[in-house]
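Undergrad: give the three-dimensional model of this entry:
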Amino acid sequence: MALGNFSQVTEFILLGLSDTRELQVLFFTFFLLAYAMVLLGNLLVIVTVRTDPKLSSPMYLLLCNLSFIDICCTSVISPRMLVDLLSQRKTIAFEDCIAQLFFLHFVGASEMFLLTVMAYDRYTAVCKPLRYTAIMSQQVCWVLVSACWAGGFIHSTVQMLLIVQLPFCGPNTIDNYFCDVPPVIQLACTDIYVTEWLMASNSGLISLVCFLVLVTSYMFILVTVRVHFTEGHWKVLSTCASHMMVVTLFFVPCIFIYLRPFSTFPSDKHISVIYTVFSPVMNPLIYTLRNSEVKASMWKLWK
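TA: Predicted structure coming up:
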């Protein structure tokens, strides 16, 4: 018996990204390299920030936490996906599926909140520079980071509780390479009208609201930079451009997938690759290649 009181399904079958053996080998090579880049790139960012006293500002503290979240997010998905790509039968136990879903949304929602906090940090640095050190102190930063993790935990707990009370009696085939909310609840043996609306309002609206807050903060930043043409403001604007690239890679796919109740598309699993694999790979590259201070610290660490 699975977690739900009326569930008879003890495992799910994952169809994966492709059923062609040649493509599976190609995907395995690509995702193995991507996972290695995520681990090495984000660990390098964390070590660089933690070892260089010059990188002790709130922006780099938040960046360090973003790298840690990226490692966690990819580690929830990639190891099992790599094993499944080499397996003939891709199955996952009901309890493991719920656990994967829980931790994915835990770290995913935490990253959404953290990216929003990072946008607020840049807004404060540009629009309120004289009060920046008072507003974004180390203590405030740690409180905001803790709030991001707490918000992610609450969001994921709500998702899990909504799913485990559903009865699953078959079919048990998921057209994806990991367990996610939309394809899993479609397999429930009951009317999921209310559940789908709750899921969309929980995941989809969180993504949309955070994205709108981010866009609004950048609009204020652009207006401020347009008025004050100073070298310092252009430097901050360059950092914000990097941040916006990360935001686009992460939020747009999430909004597309989670803000649509009552429908799942075959393309959803390919779009999911963007925020589960591609975005964590690009984050350290975007932040290091466009940030002279981080590059200088990495070179110093290398020497």
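
Undergrad: all contacts plus neighbour counts: C-alpha atoms, from now on.
TA: OK.

Undergrad: would you verify that F12 is located in a helix?
TA: No: counting by DSSP: H, G, I helix; E, B strand; the rest coil, F12 is not found in a helix; it is strand.

Undergrad: would you mind measuring from V38 to H270?
TA: Distance, V38 to H270, by C-alpha to C-alpha, to the nearest Å: 19 Å.

Undergrad: these two: which is more packed in?
TA: V38 (27 against 13; other C-alpha atoms under 10 Å).

Undergrad: so what's that one up against?
TA: For V38, the contacting residues are D70, I71, T74, P280, V281, by C-alpha atoms under 8 Å, 6 or more residues apart in numbering.

Undergrad: which helix or which strand is home to the closest residue to the fourth one other than its chain neighbours?
TA: Right, P280. Spatial nearest neighbour of P280, excluding adjacent residues (C-alpha to C-alpha, 6 or more residues apart in numbering): D70 at 5.2 Å. Assessed by DSSP states H and E, D70 sits inside helix 58-85.

Undergrad: quick revisit: is it true that the residue nearest to P280 touches L40?
TA: No: between D70 and L40 there is no contact under C-alpha atoms under 8 Å: 11.4 Å.

Undergrad: same drill for these two, tell me which one is more crowded.
TA: D70 (25 against 15).

Undergrad: so how far is T216 from that one?
TA: 24 Å.

Undergrad: kindly report the same for T51.
TA: T51 is 34 Å from T216, by C-alpha to C-alpha.

Undergrad: what of L208?
TA: Where T216 is concerned, L208 sits at a distance of 12 Å (C-alpha to C-alpha).

Undergrad: neighbours of the nearest residue to L144 once chain neighbours are set aside, how many?
TA: Leaving aside its sequence neighbours, L144 sits nearest to V117 (C-alpha to C-alpha, 6+ apart; 7.2 Å). Residues lying near V117 (other C-alpha under 10 Å) number 22.

Undergrad: in a helix, V117, correct?
TA: Yes: the assignment for V117 is a helix, going by three-state DSSP.

Undergrad: here is the second sequence; please produce its structure so I can put it next to the first one:
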Amino acid sequence: MGRFKKVTSGAAGAAAPPADAAPTVTDLSLLTTMSPLPLGGVTTIGRVTFLFGNTEGRWPAVKLVLSGMKTGDRDAPQVLVKMNMKPTPCPSIDALVMVSNAEIRDAWRSSQGIIPESLVVPQLASRELSVTFPAPKRRRDALQSSIQILAEHPHADSFPMASFDVLELGHVPVGQSDIYVACCFKVAEVGPVSGEGERFRRQVRVVGTEEGSTESWTVVLFDSHAESDLLQRDRLLVLAGALVSSSPRTLLGYANLSCLMEYRVDDEE
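TA: Predicted coordinates for the structure are as follows:
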């Protein structure tokens, strides 16, 4: 049996743009289509819609609706952005999207990591923040392959095996291997789950690591409308730069690790 392990990227994060710098609004298709982002990275702006944090010493995060998208649009991409404050050395702060906003950081610090939504409405809801997404560390054309879901769900026999494209958008060191992966999981292709809104685990094998090896991962997918439910799961790994579609049947992952995922590194050789 494998062990559960949270995996983080060792790549360096992108620097925050100066406060007076005019952000570059990029074509949103770069963030939502199945094509790699340019090596130079992407900078865009968004409007704050929600701010959350926790009490575990991690950074707070801001959820943005990208400019030019309708707030009520079910398909509008949203961004979870970590703040650029380092309270303590922590591997999870590497390769995160940086946003410079001292007011948010100070509020987070004074409230022990919990920022009520009431703080966002009067102070931040109408504010636009610039966001810089880090560029991929390097291109790996060989990794434009696919991953296959392995039968682990108790009702796996009731739906077909599904494969999903691998987007080479980030660098994830796992043990002695390097995995470059960010995935778009089309949940509708793997059939229903037992129980309304119940999460289920599926094991996927990522093909295309260094020296042709493979690593096993356990992915947690959700079929739920409730974003608060997604954000509060125990082992939920919500990383900066993650694009979360508002559609309950589609989860979009971007950058160094896909969002809404739970990873297991198997002990088997």
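
Undergrad: give me the TM-score for these two chains.
TA: For this chain pair, the superposition-based TM-score is 0.26 by TM-score structural alignment, normalised by the length of structure 2; 121 aligned residues with a C-alpha RMSD of 6.3 Å.

Undergrad: how many other residues sit next to A99 of structure 1?
TA: A99 of structure 1 has 14 nearby residues by other C-alpha under 10 Å.

Undergrad: meant to ask about V227 of structure 1
TA: Neighbours of V227 of structure 1 (other C-alpha under 10 Å): 8.

Undergrad: likewise V252 of structure 1?
TA: V252 of structure 1: 16 neighbours (other C-alpha under 10 Å).

Undergrad: and it, what element?
TA: Going by DSSP H and E, V252 of structure 1 is in helix 231-258.

Undergrad: I'd like the next helix or strand past that helix.
TA: Heading C-terminal from helix 231-258 of structure 1 (DSSP H and E), you reach helix 268-273.

Undergrad: gap between P79 of structure 1 and Y35 of structure 1?
TA: Distance from P79 of structure 1 to Y35 of structure 1, by C-alpha to C-alpha: 8 Å.

Undergrad: do the same with I255 of structure 1
TA: On the measure of C-alpha to C-alpha, I255 of structure 1 and Y35 of structure 1 end up 24 Å apart.

Undergrad: more neighbours, the two?
TA: Y35 (22 against 19).

Undergrad: hmm, back to that, elements contacting the helix holding D70 of structure 1?
TA: Judged by 3 or more C-alpha pairs under 8 Å, 6 or more residues apart in numbering; DSSP states H and E, helix 58-85 of structure 1 is in contact with helix 21-51, helix 94-127, helix 138-164, helix 279-289.

Undergrad: can you mark which positions in that helix are buried?
TA: 58-78, 81-82, 84-85 (16 or more other C-alpha atoms under 10 Å).

Undergrad: thought S67 of structure 1 was touching N42?
TA: Yes: the criterion here is C-alpha under 8 Å, and S67 of structure 1 meets it with N42 at 4.9 Å.

Undergrad: can you tell me the centre-most residue of structure 1?
TA: G108 (3.9 Å; C-alpha atoms, centre = their mean).

Undergrad: contacting residues for it?
TA: Taking C-alpha under 8 Å, 6+ apart, one finds C73, G152 in contact with G108 of structure 1.

Undergrad: burial measure for the closest residue to C183 of structure 2 other than its chain neighbours, as a count.
TA: Among residues not flanking C183 of structure 2 along the chain, V166 sits closest, at 5.1 Å (C-alpha to C-alpha, 6+ apart). Close neighbours of V166 of structure 2, defined as other C-alpha under 10 Å, add up to 22.

Undergrad: coming back round to it: L63 of structure 1 versus the residue nearest to P280 of structure 1, what's the distance?
TA: 11 Å.

Undergrad: H233 of structure 1 against T124, yeah?
TA: No: H233 of structure 1 lies out of contact with T124 (C-alpha under 8 Å); the separation is 12.0 Å.

Undergrad: helices or strands up against the helix or strand containing P173 of structure 2?
TA: Following DSSP H and E, one finds P173 of structure 2 within strand 172-174. Helices and strands touching strand 172-174 of structure 2, as assessed by 3+ C-alpha pairs under 8 Å, 6+ apart, comprise strand 177-179.

Undergrad: which SSE is immediately downstream of the strand it packs on?
TA: Following strand 177-179 of structure 2 toward the C-terminus (DSSP H and E): strand 182-186.

Undergrad: elements contacting the helix or strand following that following strand?
TA: Using DSSP H and E, the helix or strand that follows strand 182-186 of structure 2 towards the C-terminus is strand 200-207. Helices and strands touching strand 200-207 of structure 2, by 3+ C-alpha pairs under 8 Å, 6+ apart, are strand 146-150, strand 214-221.
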